[in-house]
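**Student:** With the sequence up front, the predicted model follows.
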Amino acid sequence: MQSEKSGILWVVGSFLIWGFMPIYWKHLEHVQSDEILTGRIMWAFIFTFLAVLIMRNGRQLVNDVRNLWKSQSQFWSLFIASVLVTSNWFIYIWAVNHDYIVQTSLGYYINPLVSVLLGIFFLKEKLSSSQKIAFLLAFTGVIILTVSYGKFPWIALSLAMTFAIYGFIKKNVKLDALRGLAIETLFITPFAVGYYIFLFMKGQAAFLQVDIKTDILLILTGIATALPLVMYAQGVRMVPLYVAGFIQYIAPTLMLFIGVVIYKESFGGVEMLSFSLIWAALILFTVSKVFETVSTKRSAHETSK
């Protein structure tokens, strides 16, 4: 039970950071999305690799790579996870810097529903009656948002699918969170380095060409990327996937608030209705989880007497 509480704290922290990330990317909207992604991959690898060395875990990192290679299913699962999260990063950065923050929030509202379904169908996780009702309320809210959007929300659905499947794979790959991220980014870093060389050769790179603020922000994308991913990877292994799925509503709620209040994207009555349904689902889910926890503690206490 204590490990589940710690897991919840890790996952909540990661989604709070992700929720505020649109503000960060908006400060880089003068840089092309492909360069932001390329820098994000490179600097995330550099920072995670340095962190591993500082913690004197370099030998364990080498052993992790060797063990992954021995288990080909784990190796290729992590490679697929790396490709998925890289795709998710690019779509998200592009959408934020092209004024689609509200649609990105829709994507991350849909994402937990996909996570819940993956947990039910593949991990045989169970929902209580009240949690099923909460799921239906949230599903209804998301459907209303999707229909009211007026056209096929490819950004939202792409974000939802890529990150949900990424989380599902990560839950089943047994690796230390920090070293796992170092390996994930290592898979893609050679491609990122090659693309950055191409950008410099073509004179299209912004890094070291615009101003010091841009350079610092591009470098810090590594920390902005690594920190929440490590926190998420650390926490998601300690909690049922459906719990992690509902916690994920923190990020899109913050994104929606930022998109509407700060960047003045449209938000009408239909969106408010959907938003209310989703929050009702969250309240119901949280209350049911609290009662479930209290009941489990009571049963354990009575058994120990």
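**Tutor:** Perfect, thanks for sending it.
**Student:** For the rest of this, base every contact and every neighbour count on C-alpha atoms.
**Tutor:** OK.
**Student:** Near the residue nearest to residue 83 when sequence neighbours are not counted, how many residues? Count them for me, please.
**Tutor:** Excluding its sequence neighbours, the residue lying closest to residue 83 (CA to CA, 6 or more residues apart in numbering) is residue 188, at 7.6 Å. Residue 188 is flanked by 18 other residues according to other CA atoms under 10 Å.
**Student:** what do you get for residue 40?
**Tutor:** Residue 40: 27 surrounding residues under other CA under 10 Å.
**Student:** cool, and the one 10 residues further on?
**Tutor:** If you count neighbours by other CA under 10 Å, residue 50 ends up with 14.
**Student:** cool, and the one 5 residues further on?
**Tutor:** Residues lying near residue 55 (other CA under 10 Å) number 9.
**Student:** again with residue 302
**Tutor:** Neighbour count of residue 302, defined by other CA under 10 Å: 9.
**Student:** List the contacts of the residue nearest to residue 83.
**Tutor:** By CA atoms under 8 Å, 6 or more residues apart in numbering, the contact set of residue 188 is 41, 82, 83.
**Student:** Ranking by neighbours, what's the top pick from those?
**Tutor:** So for the contacts of residue 188 (other CA under 10 Å), the most neighbours sit at residue 41, 27 neighbours.
**Student:** rewinding a little: let's have the contacts of residue 188 in a markdown table, adding distance to residue 228 and secondary structure.
**Tutor:** Formatted as a markdown table, these follow (distance: CA to CA, whole Å; DSSP: H, G, I helix; E, B strand; the rest coil):
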| residue | distance to residue 228 | secondary structure |
| --- | --- | --- |
| 41 | 14 | helix |
| 82 | 15 | helix |
| 83 | 18 | helix |
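**Student:** Below is structure B, check it against A:
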Amino acid sequence: MTPLRLGYLYGIGAYLLWGFFPLYLKLMRPAGSVEILAHRIVWSVVFVALLLGAMRNIGFLRALLRRPRALAGIGIAAVLIAVNWGAYIYGVTSDRVVETALGYFINPLVVMLLGVTVLHERLRATQWAALGIGGLAVVVLAVDYGRLPYLALVLAFSFAGYGLAKKRLGLPAAEGLFVESAVLALPALAYLGWLGASGDATFGQVSVGHTLLLVSAGAATAIPLLLFAGAANRLPLTNLGMIQYLAPILQLGFGVLIFHEPMPPARLAGFALVWAALIVFTVDALHNSRRTRRAATTMASPTPHPIPR
């Protein structure tokens, strides 16, 4: 199998798993969103530690401890991913799956916005157009909801910020997830201990199946991230960006068709504007990618020399 085909399989696998996450989280009831988040953190540490042990790759920690700036960056990334996970779990368990899907639809637009405001990148006219349409969509959705779609915005900004932090850190997926989860593990364990002492914990109290679902949260967190890393190493960024819409499309479908969340005409119009912005963004990315490849091919081609007469 070619690396490109393997990259597509990894990418589709990652986004399919993320797309089915609402079904998985709904099964964890009656656990609350904070309890689910705490278990997700703790069991992620356990799962990835076992994985790194099997790969005999624990030694990276010694080198990392000698890099205080990297440790500070990991702390920031850990807080951002905890906010993202917590907001997503809360959205699903409070029957707002449609709004969580919106967050991941607008995430590419937020990434562009961070590129301008944080990295001082210059956008092309079509990218500005995509951002403008996305901003209009947020206004339409705010009118429909009677408030800003704050859950979607928190998801989009926290995940975009997390991606920016990860890009600057440059850690591999498994090692990065282990350290980020380890940073959050002590508060998570403290919360679970308090929950157990107060008699409000559902772990071990509901059923064997429920307990196993909470334990499996570590694997359910790590496996899509590892698949995503495998895809990112094999696919052009533009191709990977196209696949990312698979997850929010599935989440939106589950929210409307299975969980029967409302989709009034005004909300549908807001989503239509988001999709229009994403079409502009994707077409521009594809066009720019082709132009870059053509320029690289031209530069790599040898200059023909005149045939001596």
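**Tutor:** In hand now; what should we look at? All values derive from a computational prediction rather than experimental measurement.
**Student:** TM-score of the superposition?
**Tutor:** Superposed pair, TM-score by TM-score structural alignment, normalised by the length of structure 1: 0.85. Supporting alignment: 300 aligned residues with a CA RMSD of 3.1 Å.
**Student:** re earlier: quick one: which of the contacts of residue 188 of structure 1 is nearest residue 225 of structure 1?
**Tutor:** Nearest to residue 225 of structure 1, judged by CA to CA, of the contacts of residue 188 of structure 1 is residue 41 at 8.3 Å.
**Student:** mind checking how far the closest one is from residue 35 of structure 1?
**Tutor:** The gap separating residue 41 of structure 1 from residue 35 of structure 1 is 10 Å, by CA to CA, to the nearest Å.
**Student:** And residue 89 of structure 1, by the same measure?
**Tutor:** Residue 89 of structure 1 is 12 Å from residue 35 of structure 1, by CA to CA.
**Student:** again with residue 232 of structure 1
**Tutor:** Distance from residue 232 of structure 1 to residue 35 of structure 1, by CA to CA: 25 Å.
**Student:** who has more neighbours, those two?
**Tutor:** residue 232 (24 against 20).
**Student:** So the more buried one is in contact with residue 17, correct?
**Tutor:** No. Counting by CA atoms under 8 Å, residue 232 of structure 1 stays clear of residue 17, with 10.6 Å between them.
**Student:** quick revisit: corresponding residue for the residue nearest to residue 83 of structure 1 in structure 2?
**Tutor:** In structure 2, the residue paired with residue 188 of structure 1 is residue 184, using TM-score structural alignment.
**Student:** ditto for residue 71 of structure 1
**Tutor:** Checking with TM-score structural alignment, residue 71 of structure 1 has residue 67 as its match.
**Student:** And the strands in structure 2, which stretches?
**Tutor:** Using DSSP state E, structure 2 contains no strands.
**Student:** Pick out the residue nearest the middle of it.
**Tutor:** residue 159 (5.6 Å; CA atoms, centre = their mean).
**Student:** Surely that residue and residue 107 touch.
**Tutor:** Yes. Using CA under 8 Å, residue 159 of structure 2 is in contact with residue 107, at 7.4 Å.
**Student:** Go ahead and confirm residue 7 of structure 2 touches residue 232.
**Tutor:** Yes. Counting by CA under 8 Å, residue 7 of structure 2 touches residue 232, with 7.3 Å between them.
**Student:** In terms of neighbours, single out the busier of those two.
**Tutor:** Neighbours were counted for residue 7 of structure 2 and for residue 232 using other CA under 10 Å; residue 7 has more, 23 against 18.
**Student:** where's the more buried one relative to residue 55 of structure 2, distance?
**Tutor:** From residue 7 of structure 2 to residue 55 of structure 2 the distance is 21 Å (CA to CA).
**Student:** list the contacts for the aligned partner of residue 117 of structure 2 in structure 1?
**Tutor:** Here residue 117 of structure 2 is matched to residue 121 in structure 1, going by TM-score structural alignment. By CA under 8 Å, 6+ apart, no residues touch residue 121 of structure 1.
**Student:** Next, count neighbours for the aligned residue in structure 1 for residue 23 of structure 2.
**Tutor:** If you follow residue 23 of structure 2 across to structure 1 using TM-score structural alignment, you land on residue 23. Using other CA under 10 Å, residue 23 of structure 1 has 16 neighbouring residues.
**Student:** got it, and residue 66 of structure 2?
**Tutor:** So residue 66 of structure 2, with other CA under 10 Å, has 10 neighbours.
**Student:** Residue 261 of structure 1 too?
**Tutor:** By other CA under 10 Å, 12 other residues sit near residue 261 of structure 1.
**Student:** for the one 5 residues further on, same thing?
**Tutor:** Neighbourhood size, residue 266 of structure 1 [other CA under 10 Å]: 10.
**Student:** ok, the residue lying closest to it once chain neighbours are set aside to residue 71 of structure 1 distance?
**Tutor:** Of all residues not flanking residue 266 of structure 1 in the chain, residue 260 sits nearest, at 6.3 Å (CA to CA, 6+ apart). For residue 260 of structure 1, the distance to residue 71 of structure 1 equals 46 Å [CA to CA].
**Student:** What are the buried residues along stretch 113-120 of structure 2?
**Tutor:** 113, 114, 115 (16 or more other CA atoms under 10 Å).
**Student:** what's the answer for stretch 182-189 of structure 2, then?
**Tutor:** Counting neighbours by 16+ other CA under 10 Å, one finds that the buried residues in stretch 182-189 of structure 2 are 182, 183, 184, 185, 188.
**Student:** Touching, the last one and residue 38? I think so.
**Tutor:** Yes. With contact taken as CA under 8 Å, residue 188 of structure 2 and residue 38 are classed as touching, separated by 4.6 Å.
**Student:** State the number of residues packed around residue 291 of structure 1.
**Tutor:** 11.
**Student:** That one maps to what in structure 2?
**Tutor:** Per TM-score structural alignment, residue 291 of structure 1 is aligned with residue 287.
**Student:** distance of its match from residue 263 of structure 2?
**Tutor:** 33 Å.
**Student:** for structure 2, which helix is longest?
**Tutor:** For structure 2, the longest helix by residue count, based on DSSP state H, is helix 265-300.
**Student:** Now for the closest residue in space to residue 195 of structure 1 that isn't next to it in sequence: which residues touch it?
**Tutor:** Once flanking residues are discounted, residue 195 of structure 1 sits nearest to residue 38: 7.2 Å by CA to CA, 6+ apart. Residues near residue 38 of structure 1 by CA under 8 Å, 6+ apart: 192, 193, 195, 196.
**Student:** what do you get if the cut-off is 10 Å, keeping everything else the same?
**Tutor:** Contacts for residue 38 of structure 1 were tallied using CA atoms under 10 Å, 6 or more residues apart in numbering; they are 86, 90, 188, 189, 191, 192, 193, 194, 195, 196, 218.
**Student:** Pull the number of nearby residues for the residue in structure 2 that the last one lines up against.
**Tutor:** In other words, residue 218 of structure 1. In structure 2, residue 218 of structure 1 lines up with residue 214, judged by TM-score structural alignment. Applying other CA under 10 Å, we find 24 other residues in the vicinity of residue 214 of structure 2.
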